[in-house]
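Undergrad: Below: sequence and its predicted model.
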Amino acid sequence: MSPVLPRPGPLRSPVGLSQAVVVLLGVAIVADLFSLLVGFNLHSAWRDVLSAGYDGSSGDSYERTETLYGLSGGLQALSLLVCGVVFIVWFNRIRGNAETFAPDAHSKSSGWAVWGWVVPVVNFWYPRRIALDIWTASGPEPHLGLAKPPSRGLINAWWTLWIVTVLHGNLASRMYERAEEGTDIQQALVQLMASDVIDIAAAVLAILVVRQLTAMQHQKVMGPVVSSGDQR
């Protein structure tokens, strides 16, 4: 008895959503760079406080920089939230297209394209698995294997950095919240700045993933670009 496959739905262009995601990822990168700069200044301000004492000059500089650092964290959280929502909408759309391309190429149901990001524990591997299935289904010949699918290295690199930035960012934030001594705060700031760097790298890879998957689906629908010389 053959398995019952899901009924394919209509194809919907992911191009507009992908452009919005890329812009929002760029905004998130700018927020990370701002946090990185302010974090470096706050680290320097703490160095001045520890070496010269908390006088009027160093104290005022520290308080201004600390307030600015709190603002940068809020901007990071806001940009992540907005970008995350639009990214999941785009991800759900390309998952729907991928099911139309190859209904039998998916190991997870379509609902997990959304819930897989928010359900605890499974959100550490379900989105990657779904992304790999989309990658396969969006390739030239997902059923017959007539063409070798593109390398999955980009997906794996992006997902690895995403997991690292989530885990390391949470650890660094807890270190900063619990730090009381100046030296402990400086160490926590170093970890937070390292988390910003990792997050920037993850966002750059996410941009490449979004562009590549969108291009693969667009080409699958529209066909390869034919040069004028090939039309003879």
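TA: That came through fine.

Undergrad: alpha carbons only for contacts and neighbour counts from here, please
TA: Noted.

Undergrad: Could you report the neighbour count for Q76?
TA: Using other Cα atoms under 10 Å, the number of residues around Q76 comes to 21.

Undergrad: Could you list which residues are in contact with it?
TA: Contacts for Q76 (Cα atoms under 8 Å, 6 or more residues apart in numbering) come out as A28, A31, D32, S35.

Undergrad: which of the residues you listed lies closest to A172?
TA: The nearest member of the contacts of Q76 to A172, counting by Cα to Cα, is S35 at 13.7 Å.

Undergrad: Hmm, the closest one is touching G73, no?
TA: Yes - counting by Cα atoms under 8 Å, S35 does reach G73; the two are 6.7 Å apart.

Undergrad: Structure two is appended below for comparative analysis:
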Amino acid sequence: MTHDPYAPPTGPTSPVPPPVQYTYGAPLYDVPPLRSAAGLGTAAIVLACVLTAVQVVVLLLAPEGAAALRTAGEVGIPAYQSQFTAYDAVNLLYGALQVACYVVTCLWLSRSRATAVAANPKFIHGRSPVWSWLGWWVPIVSLWFPYQVVRDILRSTSRGPVSGIGGWWAAWLVYFIASRMATRAGTRLTPEATLQGADQLVTVEFVATFAMVVALVLWIRIIRDVTRFQAERIAVAERRLMA
């Protein structure tokens, strides 16, 4: 009986090993497409600059807000009955701008992270994609998760050492804490604000503004670095497709 060379093997065969998976990355056969996030990065920079400019205005108006709270304390009325000042009005605008800045920044982070995974699938990201959105406001973890998301996006697309991330995050945390203190000190919904908050309102607003300006300068640098690094990766990939 002759052997059929085209017949499938009848003996035991070794199982095909599964493809390698990467934690919070992507398997080699299922990477996302390389897409530029430059437009979203520009929008994030513009909104961050606008938000910082409004924070400067908030600082300039803080003495007026503190005076209104102090006057309310002197006549013995609660904070919510104090005079509504320009400081309060600009803070309302500031809150709306914060929401817009959050949405655009998270869109940029999500797109940049997907591009980073496509450019370097083997890089291990410390956090899953959902934390690009949740990391900024989930209690406790908001103190370090966003830093890890940005750090990994930058490192996974850079071809060399990166710097400035730690300084940016330290400045952001100072701003975050000081702005919360300013909210408690100057809000018209806190009875203690008329007695305790008025004297410290201007100081904490100054600290928040200074830290925000520092964070803005470093944030612009980070976005530009990510955009440049990813543009280089996309250009290399396009040259390989055309070769």
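TA: Nice, I can see it. None of the values given here were measured: they were computed from a predicted structure.

Undergrad: TM-score for this pair?
TA: Overlay of the two chains. TM-score (TM-score structural alignment, normalised by the length of structure 1): 0.76; 201 aligned residues with a Cα RMSD of 2.7 Å.

Undergrad: returning to what we had before: which of the contacts of Q76 of structure 1 map to contacts in structure 2?
TA: Contacts conserved in structure 2 for those, using both residues aligned by TM-score structural alignment, their matches' Cα atoms under 8 Å: A28, A31, D32.

Undergrad: Skip ahead from the longest helix seen in structure 1 and say which helix or strand is next.
TA: For structure 1, the longest helix by residue count, based on DSSP state H, is helix 56-101. Remark: after helix 56-101 of structure 1, the chain's next helix or strand is helix 112-115, criterion DSSP states H and E.

Undergrad: mean distance, that following helix to its aligned residues in structure 2?
TA: On superposition with structure 2, the mean distance recorded for helix 112-115 of structure 1 (mean Cα distance after the TM-score superposition for structure 1) is 2.4 Å.

Undergrad: Now do that helix: which range of structure 2 does it align onto?
TA: Aligned using TM-score structural alignment, helix 112-115 of structure 1 spans residues 131-134 in structure 2.

Undergrad: Please point out which parts of the matching stretch sit buried.
TA: For stretch 131-134 of structure 2, burial by neighbour count (16 or more other Cα atoms under 10 Å) applies to W131, S132, W133.

Undergrad: now swap in stretch 168-178 of structure 1 and tell me
TA: Applying a neighbour-count criterion of 16+ other Cα under 10 Å, one finds H168, G169, A172, S173, M175, Y176 buried in stretch 168-178 of structure 1.

Undergrad: Check stretch 39-51 of structure 2 too.
TA: Residues L40, G41, T42, A44, I45, L47, A48, C49, V50, L51 are the ones in stretch 39-51 of structure 2 that count as buried (16+ other Cα under 10 Å).

Undergrad: cool, and stretch 90-110 of structure 1?
TA: Neighbour-count burial for stretch 90-110 of structure 1, counted by 16+ other Cα under 10 Å, picks out 90-106, 110.

Undergrad: One more: stretch 117-128 of structure 1?
TA: In stretch 117-128 of structure 1, counting by 16+ other Cα under 10 Å, buried: W117, F124, Y126, P127, R128.

Undergrad: okay, those in a markdown table with distance to G153 of structure 1 next?
TA: Putting the buried residues of stretch 117-128 of structure 1 into a markdown table (distance: Cα to Cα, whole Å) gives the following:
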| residue | distance to G153 of structure 1 |
| --- | --- |
| W117 | 21 |
| F124 | 18 |
| Y126 | 17 |
| P127 | 15 |
| R128 | 12 |
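
Undergrad: Just the closest of those to S44 of structure 1, please.
TA: For the buried residues of stretch 117-128 of structure 1, the closest approach to S44 of structure 1 (Cα to Cα) belongs to F124, at 35.7 Å.

Undergrad: Looking at S35 and G73 of structure 1, which is more packed in?
TA: When S35 of structure 1 and G73 are compared for neighbours, S35 comes out ahead with 24 against 16, by other Cα under 10 Å.

Undergrad: What lines up with the more buried one in structure 2?
TA: In structure 2, the residue matched to S35 of structure 1 (TM-score structural alignment) is V58.

Undergrad: show me the contacts for that match.
TA: Contacts of V58 of structure 2 by Cα under 8 Å, 6+ apart are Y87, V90, N91, E205.

Undergrad: once you map those residues onto structure 1, which are still in contact?
TA: Kept across both, from the contacts of V58 of structure 2, using both residues aligned by TM-score structural alignment, their matches' Cα under 8 Å: Y87, V90, N91.

Undergrad: contacting residues around the first one?
TA: It stands for Y87 of structure 2. V58, L61, A62, E64, G65 are the contacts of Y87 of structure 2 under Cα under 8 Å, 6+ apart.
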